[in-house]
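J.: no sequence on this one, just coordinates:
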């Protein structure tokens, strides 16, 4: 989330920080329709110039490692230590600044990286919100291979565009904008099949929540993380669908938190732990502000 209204953002995060300091932020979300079970939260701190602004992550190696992406074009790999299943420590292993197709380091508007998907061959696919596009990185240090940009991408608002990226079991990519509804007031979803983009379906917006990340779980379902910014802090919501040939069905709200329960959750990874339990791990974007924090939050998900 970048270049927002400074006044609204600062007021909201200051209020959220005050609520957390006062003990208002509950260990469990203030949920109206919650079906997910809260497991734990971990605040990650690191004194590195690139640290912060994380907008996407993928948990790997059964929960002992992760790839995390900042919105300033830094791709980080890290090891995760756990105690009784809960995150007890994180150690950064590598950090790479992403490059353009020309080989130059991405910066500013062109480097607003938001979504991350990892293909079976290890390629990283990344969506960008400034100049709306999706790029493939065969290696973190390699130049970008930019996928074709359909006309629809070029018409998206510059700071409300391709916020999410997910990959299904067939290797197809899915992306959707943060705030760019179609003519029917729905959230458009685009799919890349390796040759071209199509728009197979759309999703219904509900309330003031906006999409910030998505993932396909081990169960093959589509999970969407959404955020709402209020003057009392951030709210988060997690919805799920079965994706069929006819489109998305069986919409379920798994998580709905109250203001200040968590920080600005923007990244989502759905995975199986060693016991076979499905988890959602989410990471917050601290906007490089001292009143926010980089928080990793985990929930157990129902089947």
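T.: Structure received. In this text, all values refer to a predicted model and were calculated from it rather than measured experimentally.
J.: going forward, measure contacts and count neighbours with C-alpha atoms only.
T.: Noted.
J.: let me see the contact set for the residue nearest to the spatial centre of the chain.
T.: Among the residues of the chain, the one closest to the centroid is residue 267, at 2.4 Å (C-alpha atoms, centre = their mean). In this structure, residue 267 makes contact with 54-57, 212-214, 225, 282-284, judged by C-alpha atoms under 8 Å, 6 or more residues apart in numbering.
J.: swap in 6 Å and give it another go.
T.: The contact partners of residue 267, taken as C-alpha atoms under 6 Å, 6 or more residues apart in numbering, are 55-57, 213, 282-283.
J.: next one: residue 279
T.: 270-271, 299-301.
J.: could you dump the contacts of residue 267 to CSV with secondary structure, distance to residue 116 and neighbour count?
T.: Listed next are those as CSV, based on DSSP: H, G, I helix; E, B strand; the rest coil; distance: C-alpha to C-alpha, whole Å; neighbours: other C-alpha atoms under 10 Å:
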residue, secondary structure, distance to residue 116, neighbour count
55, strand, 9, 31
56, strand, 6, 32
57, strand, 7, 29
213, strand, 9, 32
282, strand, 13, 25
283, strand, 13, 30
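J.: how about these in CSV, adding distance to residue 293?
T.: Shown next, in CSV, are those (distance: C-alpha to C-alpha, whole Å):
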residue, distance to residue 293
55, 13
56, 15
57, 16
213, 18
282, 13
283, 10
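J.: alright, now check it against this:
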């Protein structure tokens, strides 16, 4: 199915899911939001002048499917058949119905030694191949729809977890996205390398050669907000990035911010040993789209302290539709299989 048709199918399904499962007054009419934006005033249910929220859904919170816990979501992607692929960081890859979010299948993923992954990033290619990043090593592997490993992409040694490299544990390939055209893949490090200034993280890219071979390409530096890490990226139709930054403060809750980022004038940092912020390196430019603490609560409740009860441990994101510079974006939270956290989906409209 063509990408436009897939997005149209999924968008229609997600709209239905919002109406069926959102808690409280969660749905904002698209025509009203578009008219408000065109008039130069914040759209209904605005989080900022650029972002509004149409609703949320907790329908999958603390559920199981065929004996597998449904949750721990770290990544989302639009599948070629219009369904939603949802990746758990416990090595499970779900197919979800776009209308109800109910699981339709689950595949167990593993490494070459049949060991579980810390699976964090997901891309579904046009032929159905799954690209999955694991932050334990880190790695990026290509899987078939049945979960069989096809190939493994090369990774620079210094991006590996210490002592093999300079990365900290659980701070590597948290984000994964494929740019329009399918030729450039990007993985985002969640945290900084040893020797780099804290808060400056690296985005590694690969270029496709032929239909299956990805080779290492340029690398870029990106500065996060203080105390936050990069948990997801999503390429936009115009070649920019949406970047999701997230942090957690005990007793306070989560901070989640959405940025637009532009790599076009950033410098290739693959040959720069230490990104100190003082060397003459042009980092990726970013523009704040919304701090999600400013979204309306929509009647949401939280099981632990949050600055906005709508917030949770959000770390999955995918673009489900676009028209005239306006994107439909779906987010999901990772509940860590924790009683005081929630598996929650968020329906955003983003204007670039």
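T.: Received it, and whenever you're ready, just let me know what you need. As the structure is a computational prediction, the values presented were derived from the model and not from experiment.
J.: ok so, going back, quick one: which two of the contacts of residue 267 of structure 1 are the most distant?
T.: 213 and 283 (10.3 Å; C-alpha to C-alpha).
J.: surely residue 349 of structure 2 is in contact with residue 54?
T.: No. Between residue 349 of structure 2 and residue 54 there is no contact under C-alpha atoms under 6 Å: 7.3 Å.
J.: can you tell me which of the contacts of residue 279 of structure 1 lies nearest to residue 259 of structure 1?
T.: Closest to residue 259 of structure 1, out of all of the contacts of residue 279 of structure 1 and judged by C-alpha to C-alpha, is residue 299, at 17.5 Å.
J.: map residue 131 of structure 1 across to structure 2 for me.
T.: The equivalent of residue 131 of structure 1 in structure 2 is residue 137 (alignment by TM-score structural alignment).
J.: sec struct for that match, please.
T.: coil (DSSP: H, G, I helix; E, B strand; the rest coil).
J.: what's the neighbour count on it?
T.: If you count neighbours by other C-alpha atoms under 10 Å, residue 137 of structure 2 ends up with 21.
J.: do the same with residue 168 of structure 1
T.: Neighbours of residue 168 of structure 1 using other C-alpha under 10 Å come to 17.
J.: repeat for residue 128 of structure 2
T.: 14.
J.: what's it aligned with over in structure 1?
T.: Per TM-score structural alignment, residue 128 of structure 2 is aligned with residue 122.
J.: check residue 327 of structure 2 too.
T.: In structure 1, residue 327 of structure 2 lands on residue 278 (TM-score structural alignment).
J.: counterpart of residue 201 of structure 2 in structure 1?
T.: So, by TM-score structural alignment, residue 201 of structure 2 is matched to residue 187.
J.: for that match, list the residues it contacts.
T.: The contact partners of residue 187 of structure 1, by C-alpha under 6 Å, 6+ apart, come to 181, 202-203.
J.: farthest pair within the contacts of residue 279 of structure 1?
T.: Across these (C-alpha to C-alpha), the longest gap, 10.7 Å, separates 271 and 299.
J.: comparing these two, which shows the higher neighbour count?
T.: More crowded of residue 271 of structure 1 and residue 299, by other C-alpha under 10 Å: residue 271, with 24 against 21.
J.: host element of that one?
T.: Residue 271 of structure 1 belongs to strand 265-272 when elements are defined using DSSP states H and E.
J.: run through the helices of structure 2 in chain order.
T.: 3-21, 30-38 (DSSP state H).
J.: would JSON lines of those helices with mean neighbour count be doable?
T.: Output for those, formatted as JSON lines (neighbours: other C-alpha atoms under 10 Å):
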{"stretch": "helix 3-21", "mean neighbour count": "18"}
{"stretch": "helix 30-38", "mean neighbour count": "15"}
